[in-house]
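> Predicted coordinates and the sequence they were generated for:
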Amino acid sequence: MEGRPERRWSVVVPAKRLAVAKTRLRPLTDRPDGTGGGHDELVLALLADTVAAITACPAVGDIVVVTDDPRAAALVTGLGARTVADEPDRGLNAALVHGARTAGTGPVAAVSSDLPALRPAELAGALAEAGRLAAAAGGDRCFTADAAGTGTTLLAAATGDLDPHFGPGSAAAHEASGAVRLPARWPGLARDVDTPADLRAAALLGLGPATGALTGD
């Protein structure tokens, strides 16, 4: 990332151990012999396309991937991110708080690891909107809901205090905690992939190269 213009936001991405990640995709990915190797490759491809899009976003200055999986760590390091271990090991929200602390001071955002149709311009637009709201004192924390409107794919904190509430019904939980819901302007940012149907919907938007190479889309 040397020689690139200075960027404002730190972005934290959580990446589960491959053995327990994206289990609802296993009907699509498990091999007949039950080895699950195809599943691991798809999870890594989703992560690769997500991190590559974040890296290419000019509003981002630091990418922290919180993971205990060595393959995931090696992958994202090669893409320009840095990694920290999930030292709290107390679930997603604790991992995000830990990652945000390692990012230091300044604006920080949490982004889901399964956004294969994410475009750098979409992330830049969402972060710019978050920054405008903060400057207008309209809200220090903002989020984007997933395509279903119930989950969260981006949580941005202009003051650096994420206060994450990821989990079932996280969109409502973030709204109840005072975070401002951003408008649904960025389809790739909203399209996370948990199921085979989600992957097909992401393919209609255009998959990143790693996921597309696996699916043929």
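Here it is on my side, so go on. Numbers count the residues shown, from 1 in each chain.

> from here on, contacts and neighbour counts on C-alpha atoms
Will do.

> Touching, residue 62 and residue 81? I think so.
Yes - between residue 62 and residue 81 there is a contact at 7.3 Å, judged by CA atoms under 8 Å.

> Presented hereafter is structure B, for comparison with structure A:
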Amino acid sequence: MQRWSVVVPAKRLAVAKTRLGPTGTRAAHEELVLAMLGDTLDAVLACPAVASAWVVTDDPRAAAVAAALGARVVPDAPAGLDAAVDHGARASGNPLVAALHSDLPALRTDELAAALSAAAAVRRAFVADADGTGTTLLAVTDGVLDPAFGPGSAAAHAASGAVPLDGGWPGLRRDVDTPAHLAEAARLGTGPRTRAALRAACA
């Protein structure tokens, strides 16, 4: 089986998920962000197609969560998300490398395995988010991610020659930026950390 390195960038908690709005106190908001990271990494590290997970972050609490789960932590690059992803890809040293968002609390291991299996058949592939405009997963087989994350990233990745992967994979496609996204992820069924963080925020 071909095995992948998965790079997961994680922002500093002070600036993470600002569009999500208030989820209880500031502390509760940060706990929710960490919980989503933890649930995402749980699914990644349980995937038989994954050799290693690399979390790119300068946040000490995010780094601690990642390390405790068995991911490797890489200090963040200073020039934004795309630079951070490229930095993690280079650190992995694996030509089979994928970038994955950290806010996929409903991700299932079998979804990720299926997407990576499909990605292995081409040089460059991506999974669009549930809205069809963003990207939740970008995977390459030659070690060169050259990402274009941000608004309109699905179109940008398609224009770069990446093949859109068509699997259903609702948990892989549902990143969480807004309260509506969080509600949808909850309907799909989040991992235990996110469920606990949501219960605590509502208590």
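That came through, no problem. These numbers come from a predicted model, not from an experiment.

> list residues touching both of residue 62 and residue 81 of structure 1?
Between them, residue 62 of structure 1 and residue 81 have no joint contacts when contacts are counted by CA atoms under 8 Å, 6 or more residues apart in numbering.

> Where do the helices of structure 1 begin and end?
Using DSSP state H, the helices of structure 1 run over residues 26-29, 37-55, 70-78, 92-102, 120-135, 170-176, 187-190, 196-205, 209-215.

> With respect to residue 153 of structure 1, which of those lies nearest?
Residue 153 of structure 1 sits nearest to helix 187-190 of all those, at 6.2 Å, using CA to CA.

> other SSEs contacting the closest one?
Contact here means 3 or more CA pairs under 8 Å, 6 or more residues apart in numbering; DSSP states H and E; on that basis helix 187-190 of structure 1 packs against helix 120-135, strand 141-145, strand 152-157, helix 196-205.

> Which one of the ones you listed lies nearest to residue 105 of structure 1?
Minimum separation from residue 105 of structure 1 across those (CA to CA) falls at strand 152-157, 11.1 Å.

> Would you indicate which residues of the closest one are buried?
Of the residues in strand 152-157 of structure 1, those scored as buried under the neighbour-count criterion (16 or more other CA atoms under 10 Å) are 152-157.

> of all those residues, which comes closest to residue 128 of structure 1?
Nearest to residue 128 of structure 1 among those: residue 156, at 10.3 Å, using CA to CA.

> which residue lines up with the closest one in structure 2?
For residue 156 of structure 1, the aligned position in structure 2 is residue 139, judged by TM-score structural alignment.

> Next one: residue 80 of structure 2 from residue 24 of structure 2, what distance?
Using CA to CA, to the nearest Å, one obtains 28 Å as the distance from residue 80 of structure 2 to residue 24 of structure 2.

> more crowded one of the two?
For residue 80 of structure 2 versus residue 24, the count of surrounding residues by other CA atoms under 10 Å is larger for residue 24: 15 against 11.
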